[in-house]
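Student: Have a look; sequence and predicted model below, questions after that.
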Amino acid sequence: MTGFASGQGKIAGFSWQIDVRSVNNRGLDFRLRTPEWIEGLDNAARAHLQKLVSRGSIHANIRVVNDKKTSMGTTLDIASIVQSLEKIQMIETQAEELGVDLSPSKASDVLDLTLDNAEFVTNNEEIIFLKDELLKAFEGVVENFLSSRQTEGNELAKILTAQAKQIEMQITSATKLLPEREKRLKANFLEQLSTVLENVTEADPQRVAQELALLTIKADVTEELDRLKVHVKSFKQFLLQGAVIGRKMDFLMQELNREANTLCSKSQNSSLTAIGLELKVMIDQMREQVQNVE
């Protein structure tokens, strides 16, 4: 499910900006970027998100700038630049030894690393205070982020409810066709049986009755329609729960599609086949929407 939230502010001489966004994903994928010099911030922020989000590709960025140094102007001294270049060279050398291909470094990479070094704070108590305050700010942004996902979820629930009702209507239409279909199948069976008996001198009545019963059972689609009804009912109940239901809905989509396929293969009736194909289209459309559900 998609969502976005952003926030900014100031803490004890530091400016911060936090962005959290998500795009659809079948599983859970975190991509979190935090200042390396604030020890423990990455793990704490990641742990907080993992408690609240169970599906989606989540991108979060926490940016911190030292206003004191910014106000005085950041000086790109030779020593800082050399230090940054040495770090980049160390990474590239290690990657080459391990056979890992990296894209060529750019001047902007050196600049980013140099500025990050320039923002390093030596006061440990100040770092701890800054981390705690940033976590509070991060939790606030995440709350807004979850709210945006909930808003989208409410709209998505309306769409899925409407699609479920359309499937129910198709199931009802299919059920109404069964009596007439049964009559035609019975007439066909009797006609074929008469043809077979004309060419057979002896036939065991009990065996014939067994074969007819088997043919009737194989052609019966009542169970498929009943299972379709049950799956749709379960789907609607999941929508009302408002919990983490994405994976459960994925499973129901597979089962709905399985029953629709069986209905088409057993139909032996053009109208029932048309309904089965329409069901497959509707289920496929619903499955696309379910990919957005957490």
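Tutor: Arrived safely.

Student: from here on, contacts and neighbour counts on C-alpha atoms
Tutor: Fine.

Student: So what touches the helix or strand harbouring Lys233?
Tutor: Element membership for Lys233 (DSSP states H and E) is helix 222-241. Around helix 222-241, the neighbours that count as contacts under CA atoms under 8 Å, 6 or more residues apart in numbering are 157, 161, 164, 167-168, 171, 174-175, 245, 249, 252, 255-256, 259-260, 262-263.

Student: let's bring in a second one:
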Amino acid sequence: MTASMTSFARVESSQDWGTLVWEIRTVNHRYLEPHFRLPDNMREIEPRLRDLLRKNLSRGKVECSLKITRSEGNSQINLNQALLHELNGALEAIGEIVSKAKRADALDILRWPGVLEQAETDIGLIHNDAVDAFENALKQVQESREREGAELKQFIVQRLEGIGKETAVVRKFMPDLLKAQREKITQRLSDAKVEIDQNRLEQELVFLAQKADVEEELDRLETHINEVTRVLNTKGAVGRRLDFLMQELNREANTLGSKAVGVEVTQSAVNLKVLIEQMREQVQNIE
């Protein structure tokens, strides 16, 4: 299924210990590039989160942020008594050696890492809740990407139909254009009253007709149209393949324009390039 690389999801989960909020934003990128903003005590689950991303997404820049709020019943503050005794002993030792050393006040001591201890729920439980909520957010991201991908697919299909119509127009006009070109050259030679070997003239006219013939380019355009249609209906990541096909379509349109022998073909070549460019811009956002 065609999926976009642009999406956003927000999931809030309330538990006995508090609440957590996941926000996931995804934008187009050549590869899968995840970025996590997690509280320090959640860093342990980051490998699990990255593994979930790799299993569900193939491309895109993905920004994931987690916010945790503890409930009042789980935010009781305790003092690390053992560490306080150690700090006090160290301060007394410093005072005996350095007579003018200032004693630290209570706030300074509270700022010392580890002095304040928060009565915490089992951190493993919070980790599991965070992973579960992340899976829910990731599911929302996928659903959103698939919805937008379906719209992008329809957009591309419409442009493919337009390309098909333009190739049909060129096929319709080419025989008359080649005939008119042949008659124009013959008439100019006749008006100039230039004597020329008829066999040589015929060879040159055939050569010019071959140079102006765009049958091969039209065939390749139709082949690429069929391939784009097939890829759009393929499961998995198809963005890179579609991007390559856009380049091939553009190549054929350029060749068609360079061989144009009439205003009708020139206009069709311009229309083709517009349609292909419109598709190319949208393909950049397909996973």
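Tutor: Now that the structure is in, tell me what you want to look at. Everything numeric in this text was worked out from a predicted model, so none of it was measured.

Student: just to revisit the earlier point, distance from the chain centre to the helix holding Lys233 of structure 1, please.
Tutor: On the basis of CA atoms, centre = their mean, to the nearest Å, helix 222-241 of structure 1 is displaced by 21 Å from the centre of the chain it belongs to.

Student: In ChimeraX, how would I select just the buried ones from the contacts of helix 222-241 of structure 1?
Tutor: With 16 or more other CA atoms under 10 Å as the criterion, this ChimeraX line picks the buried residues out of the contacts of helix 222-241 of structure 1:
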select :157,161,164,167,168,171,174,249,252,256,259,260,263
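
Student: Longest helix in structure 2, please.
Tutor: helix 123-191 (DSSP state H).

Student: elements contacting that one?
Tutor: Counting contacts by 3 or more CA pairs under 8 Å, 6 or more residues apart in numbering; DSSP states H and E, helix 123-191 of structure 2 is packed against strand 7-15, strand 18-27, helix 46-56, helix 198-212, helix 215-232, helix 263-283.

Student: tell me the SS of Thr83 of structure 2?
Tutor: Just to correct that, residue 83 of structure 2 is Leu rather than Thr. Here Leu83 of structure 2 is recorded as helix under DSSP: H, G, I helix; E, B strand; the rest coil.

Student: so where in structure 1 does stretch 154-167 of structure 2 end up aligned?
Tutor: Mapped onto structure 1 using TM-score structural alignment, stretch 154-167 of structure 2 covers residues 158-171.

Student: what's the average distance of the matching stretch to structure 2?
Tutor: For stretch 158-171 of structure 1, the mean deviation from structure 2 after alignment is 1.2 Å (mean CA distance after the TM-score superposition for structure 1).

Student: Of all the residues in the helix holding Lys233 of structure 1, which ones are buried?
Tutor: By neighbour count on 16+ other CA under 10 Å, the buried set for helix 222-241 of structure 1 is 224-225, 228-229, 231-232, 235-236, 238-239.

Student: Using the three-state scheme, assign His59 of structure 1.
Tutor: Here His59 of structure 1 is strand, with the state taken from three-state DSSP.

Student: Counterpart of it over in structure 2?
Tutor: Aligned against structure 2 by TM-score structural alignment, His59 of structure 1 finds its counterpart in Glu63.

Student: tell me the contacts of its match?
Tutor: By CA under 8 Å, 6+ apart, the residues touching Glu63 of structure 2 are 24-26, 34-37.

Student: Let's see that with 10 Å instead.
Tutor: 8, 23-27, 33-37 (CA atoms under 10 Å, 6 or more residues apart in numbering).

Student: got it, and His127 of structure 2?
Tutor: So His127 of structure 2 contacts 41-46, 133 (CA under 10 Å, 6+ apart).

Student: All good on my end, thank you.
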